[in-house]
Every structure is written in structure tokens, then in C-alpha cells.
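In: okay, here's the prediction I keep looking at, along with the sequence it came from:
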Amino acid sequence: MEIWLQQQWRGISVWHLLLIPLSWCFALIVALRRYAYRLGLLKSYRLSVPVIVVGNLTVGGAGKTPAVVWLVQRLREQGFYPGVISRGYGRDSGQVLPVMADSQAASVGDEPLLLARRAACPVWVGAQRAATGAALLAAHPECDVLISDDGLQHYALQRDVEIVVVDGERQFGNGCLLPAGPLREPVRRLRDADLVLYNGLCNGAAHPGAYTMRLQGDQFINLQQSQQCRSASDFIGVPLMAVAGIGNPERFFSHLRSLGLVFESRAFADHHAFVVDDLAFESTGVVLMTEKDAVKCAAFAQSNWWYLPVQAEIEGDFLGQLLNQLRSRCG
């Protein structure tokens, strides 16, 4: 259903027009809610350290997780001790929990688990961002900056810097708000963001002053034996099945094609809870997947399953602008 909706939201049809009145109602609710926070009618909370929010305007993935990993690594290089908080979409509770490298994705969410394994910093999950951040800081008083993953619309937590990540290919779909389109907030919301980051080349006019992020990776890691690595060239001419349960599966498939690989593909909904039968294909070829999906499949992995870690590269002086924003807002 989610994949079908993402496809439908790229254009306008009769059923979109029928949903436009609901989108107007949604837009009104979104605007009133935001103004209520601005006026203090709804309570917001400020934590004891600066907060960087990384989010997007649309439903579905835009590439926030690689951006958060990049931010953590760069901030650590600058002498900061960052922590990450997240809702943990797809998990089975809203409880505030620390995320460990050996946590279960069903309990903490797939993206937080990936972050805990890649970012080398404290990661906590919880339904309420402010309470989650307070719990992380109580457990890790050495942290001097927090990154809120996918927290753009969570105005109950005050923020010092906002980073909006945009899928360069899909951008904002048909430009409509939910349910007629994919937008959580109007596109003009970008004007209030401190930094805008396009994941991949922009398919159309980019927001003025925006930066571009590219995802790099050509080394695959075996799900059963993490010390086993293979380059993309090792899989050329091998029967392959590529699977992806992310916000934009086609981005992963396109990446594989750019590596010269030929494969069958199977797309699943974002945060899909994989089970063995999902990957029981008739062919006995190699299965390739994203790192985000691998954290959910490791418990029942086969010897011919491999995942592709990716690293973000951000052009220009994005880090310098971020540090300037932090210094100007936080002293």
C-alpha cells in the first residue's frame, strides 16, 4: 500500500482531486498546531544542550539516517560528544529505551539500531522527543549536543538548528499535503530551515542555498559473517535478488545498477518487519539488501545474503555553516 501511494503521489488524478479538501483541512491543522507552539498555547521544552533536528517534509525516507551518521562523525571530529534521539518507527512500543548494538529491531526500530552500530554514540528512542532527550542526558551527562532524527514536526522539543533532507529524485511529489500528496508540511516550510540537504542530484529546481549529499558504497558485507566482504565486481554474472524495505527502494536498486550489477528486485514498505518467507525466493542466487534491512534479517540470515553499507558525502561547506549556526544560537 505504501509503495503504491508513493507512486500515486507523483502526479495528479481524479482521486487526488477528491482528496484535496481533506488536504486543506490537514494544512489548517498543521498551521494551527505550529502557531500554538509559537504562541505558547502548547508547551515546548528546552533541553540543557543544543539540539539539531534532522527531518523532512514528506512521508517516506529521504536519506536522513546516512546524514545523521555523517553529522555524528563530523561533530566528534570537532570535539563534540553528540547523542541521538529517535522515535524508532516500526517498533512495538513507545517506551523510552537506550539502543545497544545488540538490541532487537522490533524493540528499538531499524534506523536507531543501525545508528547505534554505525555512529558510536549514545542513541535513545522514545515516543516523546523531549522526554527521550532528557533521559539520554541523564544517563550520558558528557553529551554536549543532541541530534533529533526525524523530529522536524515534533515542536514540543525546542531546537537550535533545523536540517531538512530532501529526496533529490522525488522531491515533494505532486506538491499536495496529506492525504492527496506526500507532504507533512507545505514546501514553503523550507524557508524556515537553517540548512537544506538534497539526497542525490536534484530533479528540478533546487532550494536556494541547498547542499547536495551523495551516498557512496561498493563493498558488501555478509550477514552471517560480518568479517567477510565482497566488492561489487564479485557479483557480476551471478544470479542476484535485490530487496529493499526503505522509503525509496528504487534509489537502492539504481545504486546497484550503477555498480554494474544485473538483478531481480523486490520492494517492500519502509520499516517492513521481515520474516524468513519474505526472502524465500525460488532461485538460489545471492540476496542483496540495504544495511537498514540487514539489522532486521540477521537473526535468520543465510550464507548467501549480503548488505551494502553506504557513506554520505556532503559537498561544500555544510559543516562550517552548521558550526556557525550552533555558535550563533548557543554561544
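Out: Received it, and whenever you're ready, just let me know what you need. Just so you know, these numbers come straight off a predicted model, no measurement behind them. Numbers count the residues shown, from 1 in each chain.

In: going forward, measure contacts and count neighbours with C-alpha atoms only.
Out: OK.

In: I'd guessed residue 56 sits against residue 164; true?
Out: Yes. In this structure, residue 56 is within contact of residue 164 by CA atoms under 8 Å, at 5.0 Å.

In: which neighbours do the two have in common?
Out: Shared contacts of residue 56 and residue 164 (CA atoms under 8 Å, 6 or more residues apart in numbering): residue 152.

In: nearest spatial neighbour of the residue nearest to the spatial centre of the chain, skipping sequence neighbours?
Out: With distances taken as CA atoms, centre = their mean, residue 64 lies nearest the centre of the chain, 3.3 Å away. Excluding the flanking residues, the one nearest residue 64 by CA to CA, 6 or more residues apart in numbering is residue 165, at 6.3 Å.

In: that neighbour should be in a strand, yeah?
Out: Yes. Residue 165 sits within a strand when classified using DSSP: H, G, I helix; E, B strand; the rest coil.

In: structure B:
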Amino acid sequence: MNALLTLLLLPLSWLYAAVLAVRNWLYDRGLKAVAHFPVPVISVGNLRVGGTGKTPHVAWVVHELQLAGQLPAILSRGYGRQTTGYGRVSAADSAATVGDEPLQHFLDFKAAVPVAVAEDRRVGIQHLLRDTSASAIVLDDAYQHRRVQPTLSILLTEHQRPFYHDFVLPAGRLRESRRGARRADVIIVTKCPAELALAEQAQIRRYIRRYSRPGVPVLFSTYAYGAPVAVGAEGGPVTKSGVLLTGIAQPGPLRAHLMQAGYLLTHEAAFADHHPFTVAEIQAVCAQLRPGDSIFTTQKDAMRLREPALQAALAGVPVFYIPIEVRFLADGASLLRQSLMSTFQPYAVV
């Protein structure tokens, strides 16, 4: 967004921010009801619309809880699904029925972790506690869902697009003002270069602490990319040339990784975040393939490519997703583990 347009839209941003500030004030003063639960509720979210890395960070948190002997469950809104209300994700579901991110979590944890969707997280938690033995609930993208009081609130902000350099919608991409960072118990700067200089880390912390509560840990994470994984039955050997197909908020890091790893990307088809691919769009992508080419995509996009009609359009075409794993810089992992484990101290939950 150019500077002039941002300037023109700022009055609307101030109005929107003021409305949200009143809403938050009502919750902060106890004038709007907030639900509390008998197990830790861990919220992972952001101030900015899309692209901060919530899905892999939720997976990291859930995996750590499992290693600690806990029984976590994941609750998501299920953005982009064609259904409403509460639902438990099962092997019969698709991205259309539950959303791409909940389906990814369900498949990643091989059904060992209950995954559910609900617009109203309060209702969703009630169902999960009634129907499962969950000892903790991890909320995916619920930072602005004030009807539930999290035990631990983890705020993500992207290294290249930090919240302290952004504006509230529509002038910028923030869902609420920068002051919303004061609700966070942990702040993670995501998608950092693996060798982020200590001086830059210190400068970022100074910026963030203008808005956060004193003493809140500010951690830094990066992505580690794995070997390509076949989508569907047309695996075969991985070629190092082909088309990049994405429907995510920030495809740049994946593109950069592939090019750095020596892949030749002959074409890129970039769609909006959570875009529901159509058969015609997939056929158009396939038309760009040369002999020996593959389609490369993200794991989240692969969830939407599982639709039968899209699988038929991709018959005979090798498609691979590139898995990602969160890694923390310095002592970030141990500090976050300490924060996670501290949530269980007031609870008689093992």
C-alpha cells in the first residue's frame, strides 16, 4: 500500500481502532463476560491479518505439551470452511468441511490429538472438555476472541512486517491497535533469518517493549524446510524444476528457499490466503508444466488439493509440498517451554 493511500485511509483506521478499543476496555474492566476453564487454555495469535506462522507454531506448542505428558487438544475457527458451528475433525473431513489448517493439524498428529472447529471458542472448549480427556486446549488464531480468558497468550509478529510498523485496517493490516500487544504473555518474532544479529534482536525488543507489558519474554523463531513430500499417488522422484502453487498470505519465504536450494521455478501461481482452488485454475497451472516438471506447494495448500475433483485434474502430475518446522534462536525454545509448563502449576491436571 503506497504512502498516499495509507494517509487517506488513516481516519477510517482511527475510527475502527476506537471501536475495538472500547470493546477491549469493556472486557478489561469485566463489563463483558469472559469464560474461564478448569484446564490451561493456550492462545496462539497475532495482531496482523494473516501470514505470521500460526499453524507451525501451534504444532510446536502441541508437540511440546505431548512431550511433557499432557493431552492437548486444538481448537480453531476453521477459516474458509463451508460449515458452521462446532465440529470434531475426522478422517472423513476435507478442507471444505473444517478448513485447511485444522485438517493439517489432524493429519500431522495422526488423530492422536483431538482437533475441533468452532466460531465461538467458548462453546468449542466446552464440547472438547466434555467429549475428550484433554488436559490443555490450544487455540489457533484466537488473540482477538476475548470471550475466553487464556491462561497463556502467545502473540506472533513477523520479522519483515512487525506490528509496530503497521496500522489498523484499512490503512494497514492490523486487526486492532498496537496497544493490543499488552495482553500477550509471550511475544515471538517469526520467520527470522537463522543468523539474525544480536544487535537487531535487541533493537526489535526495544520497539516491542514500547507496547508490551514489562518483563514479557520476546523470542525469535525461524523456519527449517524439510524434503519435499508427495501429495497423492503421483509421487515418483523429485525433480528440481517446476511450478510453485500457493494460496497463502506470504509465499515469498518458500520461493526464496526453493531458489536457494537450487530449484528452477518456471512459473508461479500465487492466490490469496486460503483460496479454494478450482479445477480450471489447477488445469491452467498444469498447462505451464514442461516435461519432467513438478508442482511445488505448501502443506496448507496441499490440504485443499485433496478434493476429489482437484485430484482428478492432477492425475499423472507429480505434486510435492515442502514441510516446515519452527526452530527458535538462542534460548527461545527453553523459555517458551518454561512458560508453557508454568500454566499447569495452578491446575491439578496431569
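Out: Perfect, I can see it now. Everything quoted here is computed from the prediction, not taken from an experiment.

In: any idea what the residue nearest to residue 64 of the first structure aligns with in the second structure?
Out: The equivalent of residue 165 of the first structure in the second structure is residue 156 (alignment by TM-score structural alignment).

In: how close does that match sit to residue 51 of the second structure?
Out: Using CA to CA, to the nearest Å, residue 156 of the second structure is found at 10 Å from residue 51 of the second structure.

In: which of these two has more neighbours?
Out: Taking neighbours as other CA atoms under 10 Å, residue 156 of the second structure and residue 51 compare with residue 156 leading, 31 against 19.

In: in a strand, residue 190 of the first structure, correct?
Out: No. With three-state DSSP as the criterion, residue 190 of the first structure is helix rather than part of a strand.

In: to which residue of the second structure is it aligned?
Out: Per TM-score structural alignment, residue 190 of the first structure is aligned with residue 181.

In: pretty sure residue 283 of the second structure contacts residue 309?
Out: No. Residue 283 of the second structure lies out of contact with residue 309 (CA under 8 Å); the separation is 11.1 Å.

In: by residue count, tell me the biggest helix in the first structure.
Out: Among the elements of the first structure assigned as helix by DSSP state H, the one spanning the most residues is helix 14-39.

In: which of the residues in that one are buried?
Out: For helix 14-39 of the first structure, a neighbour-count test (16 or more other CA atoms under 10 Å) marks 16, 19-20, 23-24, 26-27, 30, 33-34 as buried.

In: how big is the offset of that helix relative to the second structure?
Out: Averaged over the aligned pairs, helix 14-39 of the first structure sits 1.1 Å from the second structure after superposition, using mean CA distance after the TM-score superposition for the first structure.

In: got the contact list for residue 160 of the second structure?
Out: Taking CA under 8 Å, 6+ apart, we find residue 160 of the second structure in contact with 191-192.

In: could you rerun that using 10 Å?
Out: Contacts for residue 160 of the second structure were tallied using CA atoms under 10 Å, 6 or more residues apart in numbering; they are 52, 189-193.

In: with residue 125 of the first structure instead?
Out: Contact partners of residue 125 of the first structure, counting by CA under 10 Å, 6+ apart, are 84-89, 91, 93-99, 107-109, 112-113, 131-133, 135-136, 148-149.

In: just the buried members of those residues?
Out: Neighbour-count burial (16+ other CA under 10 Å) applied to these gives 84-89, 91, 93, 95-99, 107-109, 112-113, 131-133, 135-136, 148-149.

In: among these, name the ones in helices.
Out: If you go by DSSP H, those have 107-108, 112-113, 131-133, 135-136 in helices.

In: those residues: which two are farthest apart?
Out: 113 and 131 (19.3 Å; CA to CA).

In: please spell out the ChimeraX selection for the buried subset of the contacts of residue 160 of the second structure.
Out: The ChimeraX command for the buried members of these (criterion: 16+ other CA under 10 Å) is given here:
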select :52,189,190,191,192
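
In: so of the contacts of residue 160 of the second structure, which ones are in helices?
Out: Among the contacts of residue 160 of the second structure, no member falls in helices (DSSP H).

In: just send the contacts of residue 160 of the second structure back as JSON lines, with distance to residue 278 of the second structure too.
Out: JSON lines is the format used below for these (distance: CA to CA, whole Å):
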{"residue": "52", "distance to residue 278 of the second structure": "26"}
{"residue": "189", "distance to residue 278 of the second structure": "34"}
{"residue": "190", "distance to residue 278 of the second structure": "31"}
{"residue": "191", "distance to residue 278 of the second structure": "30"}
{"residue": "192", "distance to residue 278 of the second structure": "33"}
{"residue": "193", "distance to residue 278 of the second structure": "35"}
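
In: strands - which of the contacts of residue 160 of the second structure land there?
Out: With DSSP state E as the criterion, strands contain 189-190 from among these.

In: ok, the contacts of residue 160 of the second structure in the first structure: which stay?
Out: With both residues aligned by TM-score structural alignment, their matches' CA atoms under 10 Å, the contacts of these that the first structure also has are 52, 189-193.

In: now do the SS call for residue 239 of the second structure.
Out: Assigned with three-state DSSP, residue 239 of the second structure falls in the coil class.

In: for residue 287 of the first structure, same thing?
Out: Recorded secondary structure, residue 287 of the first structure: strand (three-state DSSP).

In: what's it aligned with over in the second structure?
Out: With TM-score structural alignment as the criterion, residue 287 of the first structure pairs with residue 295.

In: now swap in residue 276 of the first structure and tell me
Out: Checking TM-score structural alignment: residue 276 of the first structure goes with residue 279.

In: I'd say its match and residue 304 touch.
Out: No. At 11.6 Å, residue 279 of the second structure does not count as touching residue 304 under the criterion of CA atoms under 10 Å.

In: shared neighbours, these two?
Out: Counting by CA under 10 Å, 6+ apart, the residues touching both residue 279 of the second structure and residue 304 are 310-311.

In: how near is the nearest residue to residue 246 of the first structure once chain neighbours are set aside to residue 286 of the first structure?
Out: Counting by CA to CA, 6+ apart, residue 246 of the first structure lies nearest to residue 270, which is 4.2 Å off, once chain neighbours are set aside. Distance, residue 270 of the first structure to residue 286 of the first structure, using CA to CA: 22 Å.

In: so for the two, which sits in the more crowded spot?
Out: Taking neighbours as other CA under 10 Å, residue 270 of the first structure and residue 286 compare with residue 270 leading, 20 against 17.
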